[in-house]
Structures are given as C-alpha cells and as structure tokens.
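Enquirer: Structure, please.
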Amino acid sequence: MRKPGCLGERKRRESLIGRERARRSAMQSSGTSLRSKMSGSKDIRRVLVVAVEIILVYLAPLATAESQRLPAEFLLCKASDADYNGCLKQAAQKAFVLLQNGVESLGIESINPLFINHVDVEQGSGLVRVALSLSNATLTGLDNIEVLSQSTDIASGGCEMKSEAQVPRFSVASDYEVSGKVMLLPITGRGKSNVTMNDINVKVSLKCERFMRDGEEFLNVTNFHIKFQPKSATMYLANLFGGDALLERAMNILLNENALEILREMNPAIEVKFGAIFRDISNKLFHKVPYKTIFLK
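Expert: Down below sits the predicted model:
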C-alpha cells in the first residue's frame, strides 16, 4: 500500500511536467508564428522591391530623357514666312527622305522597309466579316511618297496638322491567319500573304497637345487619322483551306477580282491600326525635340 506522501509527490511532479510541456508547446507555437510573420514581412519586402524596380524601369526613360534638336538636314519653317504652308510641304517631303534610313539620334528606325511585329484587324459587318492577324510584316513603298499639301495650325495648348500625299506603290508582306467570310463565302487559312496597292491617295490628320518637361515644351500626338484610297490592288494568301489547291486558287481569284471593294470594307479597321503605328513613330520625334525648335516663330 502506497503512502499518502508518495502519492502527493507524484501528483506534484506530474503537474510540473505538464506545465513544462505546455510552456514548451507555447514557445514552439510562438516561434512558428514569429517565423511566419518574419517570412511574411520578407515576402512583403520582396514584393515592394520588385514593384519599385518595375516602376523605375518604366519611369527612368521619362526622368532621364534629354531634349534634342532635329538633325541639321531637316528643313525648318517660320510661322512668319509668306508661304508657310508651302515651306511645310517641302519640309515634310524632306523629312520622308531623311526617315528612309531612320534617325539614330532620335531612336527612329527606318520607315522603308517598315517592320511590324503583329497587328490584329477585325471586320464584322458588310461583305467582309473576318478576323485577320498579321505578324512579321514588312511594309515597303514609303520611299517614293510625294507630299501634295501640308498645313499646320498651332493652337493654344495643342496643334492640328493635315497633309495629303500620293504613293505609287505600297506592299505589305507578312505571315497571316484569317477566318470568317468574304463576299458571303467562308475563308480560313494560315501562311504567307502579300497585299499590294497602287497609285494611292493618302490623307492624314493629326491632333496633338503640349506638355512640359524639364522646363521645355513638347508635343504629344493624341490622334493620328489616316485614310488611303488606292486605284488598284492585288492580294495573295497562301495555304488557304489547309492547302486545298483548288479552293485556294478559287478564293485568290475572288479576292483579286474584288480587291478594291474588299479594301473599302476593311479600310476603317485597317486605318485605325496603322494610325496608331504612325502616331507612335511621330511621338518618338515630338517627345524628344522641343516644340519651339520644330515650329519656329
């Protein structure tokens, strides 16, 4: 038979052991929580660091951009010139010549040929209802552009420019993917393509706004609207209908017999896409060269 004192001592030891286990468990739980919080803090810091780096990558070009001047070869016109618009026409013609090989100092690449990585065009009404994707596109023909007229209205806080030109021949060679209907007939395919337009009348109107940077005033093109009207055109799409030679030949005949009508149907969508491309090219110049050094008083 156990003595009462022994039983009391045993219960006391068990109580002490229980409390010690509870203390250790609490410490482990607290340590885990602390490590979790520390790990969470580290994750937050990592996210913040990455976010700051991304912001700096995008803002650095704006913050460090230095104003430049047009190369001496560019023709400049004064608003006070008796034939200001005539001078602008000559200046625009000269600019197209100089842009053929690009302007390295302004970060402008050659416009002939002009390369476009990718463009999507969707036409959902009329006789042409297609989803068309062009990639690795090469545009040629801007080397022979003839400027017919040029006018510029420098309004307070912005500007508006209009020009008209004639292009003898303009081609777009690219990889393509198309699906939809043309002249009520289904069309589908993926492969090489070429569209060539001849004797094209081109009308351009653009609007811009002014902004300040480092104490100097620059222009930003907000809208670039281009409208083109060719007198004739040819089209060729390879590998239509999965390479079915008979269907491919028949569709290409249909496309060429109705090329101008098809282009008229698709022009609004195409003009929006190409307007955005040429707006970006224009802004490469206007964002770097101060307004007052382009449009002289």
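
Enquirer: alpha carbons only for contacts and neighbour counts from here, please
Expert: OK.

Enquirer: List the buried residues of stretch 61-72.
Expert: Buried residues in stretch 61-72, counted by 16 or more other C-alpha atoms under 10 Å: 67, 70.

Enquirer: Any idea how far apart the tips of it sit?
Expert: Start-to-end span of stretch 61-72 (C-alpha to C-alpha, to the nearest Å) is 25 Å.

Enquirer: The helix or strand residue 17 falls within packs against which elements?
Expert: Counting by DSSP states H and E, the element that carries residue 17 is helix 4-64. Contact partners of helix 4-64 among helices and strands, from 3 or more C-alpha pairs under 8 Å, 6 or more residues apart in numbering; DSSP states H and E: none.

Enquirer: Give me the next element, helix or strand, following that helix.
Expert: Note on helix 4-64: by DSSP H and E, the next helix or strand toward the C-terminus is strand 77-78.

Enquirer: what about the helices in the protein?
Expert: 4-64, 84-98, 245-257, 259-286, 291-294 (DSSP state H).

Enquirer: quick one: the closest residue to residue 255 other than its chain neighbours from residue 168, how far?
Expert: Counting by C-alpha to C-alpha, 6 or more residues apart in numbering, residue 235 is the residue found nearest to residue 255 once chain neighbours are left out, at 6.5 Å. Distance, residue 235 to residue 168, using C-alpha to C-alpha: 17 Å.

Enquirer: I have a second one here; can you model it like the first so I can compare?
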Amino acid sequence: VVYICGFLSYLEANPVKLPKGFIQCKQSDPQFDQCVTKAVNEGVPELVKGVPRFGLPPIDPLRISTLSIDQGHGPVAIKMDFNDLDILNIGTADIKDVKVDMGKKSIDMKIDLSAPAILEGHYKVSGKVLVLPIQGDGRSKFTLSGFKAEAKCDFKEITKDGETYWSLDNIDFNFSVTKLHIVMENLFNGDKALGDNMNVFLNENWPEILGELR
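Expert: Coordinates of the predicted model:
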C-alpha cells in the first residue's frame, strides 16, 4: 500500500512527468478518478518490477528483513519475530475505486488480490494462543486467500528544488480474508507430534487468531 500510495502521490503532483507507456490523467477530467484507477492497474505489472526513476525497487516478492509482533495480553499473547520475510503475489493486485481529494490531499482505494497473499520466512515465537502455549523457531508459511483491503492515504505538500510533491503522512489500512492457512516448522524444539497438533489447532481457529492480532 505504501508503494502504491507513493506512486499515486507522484502521479497527482507530477501528471506530465510520467514515463512513456503510463496513462496520463488530467485533473480537469470529470472522470479523473476512473482514469487514475485505470492508470494504476495498467501500471501494476511495471511497478512490481520496480521503477528506478521513482526510487521504487521490485516488490514481487517483497522482502522484509525484520518484522515483530508483540501481543502482550488477551487470548493471543505472543512475541513473534520474522527474519527475511517474503511476501508473494503482490503483482496480482486489482486496484478499485480510487478516489482522489486534492483539497484534503488524500487518496482512498480498494485492493483485491486475485491470488492468495503468501508470506514465507524464518520465525521465532513464544507465548500463548487461546488456551495453548506455543514456542518455536524455524521456517513458516502463511497463506491468505480471498485478500481484500481498503486503504486511505493522507499526504502533506512539500516543495523541493522548486518542485511541489505530495509526501505520505499517514495510512489507514483494513483488510479481510476468506481463509488463513498456517504452516510453522520446528515447533516445540522439533517435537513433530506437538508441532503437527499445534498447526492443526492454528488452522482450525484462524479467524479468532487473526482477529486478535489485528
């Protein structure tokens, strides 16, 4: 979402400077929002490969070096650290209903993935999930099917070297999935029976677990 918002902010502030091949949208166009929606969707295949001119690296897969979840209380109370986490299938994004408010400097959008979002990487976890303790250190894979999201990006206007830009100030992001499938290797110091049972438990209770972690 940060990536898409960054590109859109460039598009709004610099509509005449887009590279060849990108749809040009005029703010005076009564169908401006529809034009921006089409421009972003047609640009997704190029965006995921990276656009050096915008300082945007390739993002499918997107590598996140470290990510931490520290849920200290409630039914799901865990500390979970990820290393070298890859997010796959970002390139299947379908951007819908882009709405640009030039006065408020905000952009709203909906995002659907036509393929499951897959997160793969090394994890380390300790804590409690619902009624069961959990502990592990190994490879993991999280598959989120039916991924749909709504995002609102707020910007502030900045001027640099005589040029005006929108700088991302805040993002509100909400998502839903139809299913979450979890595979965590080497749970409980490699105890296969305990690990298999925990994976079954996690997948049977994924709605409650995901709800607690949001």
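
Enquirer: hang on, the earlier thing: what does the residue nearest to residue 255 of structure 1 align to in structure 2?
Expert: Counting by TM-score structural alignment, residue 235 of structure 1 lines up with residue 182 in structure 2.

Enquirer: Can you tell me the residue that sits opposite residue 92 of structure 2 in structure 1?
Expert: Taking TM-score structural alignment, residue 92 of structure 2 has residue 144 as its aligned residue in structure 1.

Enquirer: Verify the stated contact: its match with residue 165.
Expert: No - counting by C-alpha atoms under 8 Å, residue 144 of structure 1 sits too far from residue 165 to count as a contact (10.3 Å).

Enquirer: returning to that earlier point: the helix holding residue 17 of structure 1: how far from the chain's middle?
Expert: 47 Å (C-alpha atoms, centre = their mean, to the nearest Å).

Enquirer: Now check residue 101 of structure 1 against structure 2: what is it aligned to?
Expert: Residue 101 of structure 1 maps onto residue 49 of structure 2 when the alignment is built from TM-score structural alignment.

Enquirer: again, but for residue 291 of structure 1
Expert: Per TM-score structural alignment, residue 291 of structure 1 is not aligned with anything.

Enquirer: For the match of residue 92 of structure 2, give me its contacts.
Expert: Counting by C-alpha atoms under 8 Å, 6 or more residues apart in numbering, residue 144 of structure 1 makes contact with 167-168.

Enquirer: any idea how far residue 14 of structure 1 is from it?
Expert: For residue 144 of structure 1, the distance to residue 14 of structure 1 - C-alpha to C-alpha - is 100 Å.

Enquirer: do the same with residue 79 of structure 1
Expert: Per C-alpha to C-alpha, residue 79 of structure 1 is found 100 Å from residue 14 of structure 1.

Enquirer: So the two - more neighbours on which side?
Expert: Ranked by neighbour count (other C-alpha atoms under 10 Å), residue 79 of structure 1 and residue 14 place residue 79 first, with 16 against 12.

Enquirer: Which parts of structure 2 are strands?
Expert: 62-71, 76-88, 93-101, 106-113, 117-129, 132-145, 148-160, 163-176, 179-184 (DSSP state E).

Enquirer: Out of these, the one nearest residue 17 of structure 2 is which?
Expert: In terms of C-alpha to C-alpha, the element of those nearest to residue 17 of structure 2 is strand 163-176, at 11.8 Å.

Enquirer: After superposing, tell me the mean distance of that closest one to structure 1.
Expert: With mean C-alpha distance after the TM-score superposition for structure 1, strand 163-176 of structure 2 departs from structure 1 by a mean of 1.1 Å once superposed.

Enquirer: Could you give me the buried positions within that strand?
Expert: Applying 16+ other C-alpha under 10 Å to strand 163-176 of structure 2 flags 165-168, 171 as buried.

Enquirer: cool, stretch 5-18 of structure 2 as well?
Expert: Buried-residue list, stretch 5-18 of structure 2, by 16+ other C-alpha under 10 Å: 5-13.

Enquirer: Tell me what angle the helix holding residue 17 of structure 1 forms with strand 185-213.
Expert: Angle of helix 4-64 of structure 1 versus strand 185-213, following axes from the mean of the first three to the mean of the last three C-alpha atoms, to 10 degrees, is 90 degrees.

Enquirer: Where does helix 4-64 of structure 1 end up in structure 2?
Expert: Using TM-score structural alignment, helix 4-64 of structure 1 finds no match anywhere in structure 2.
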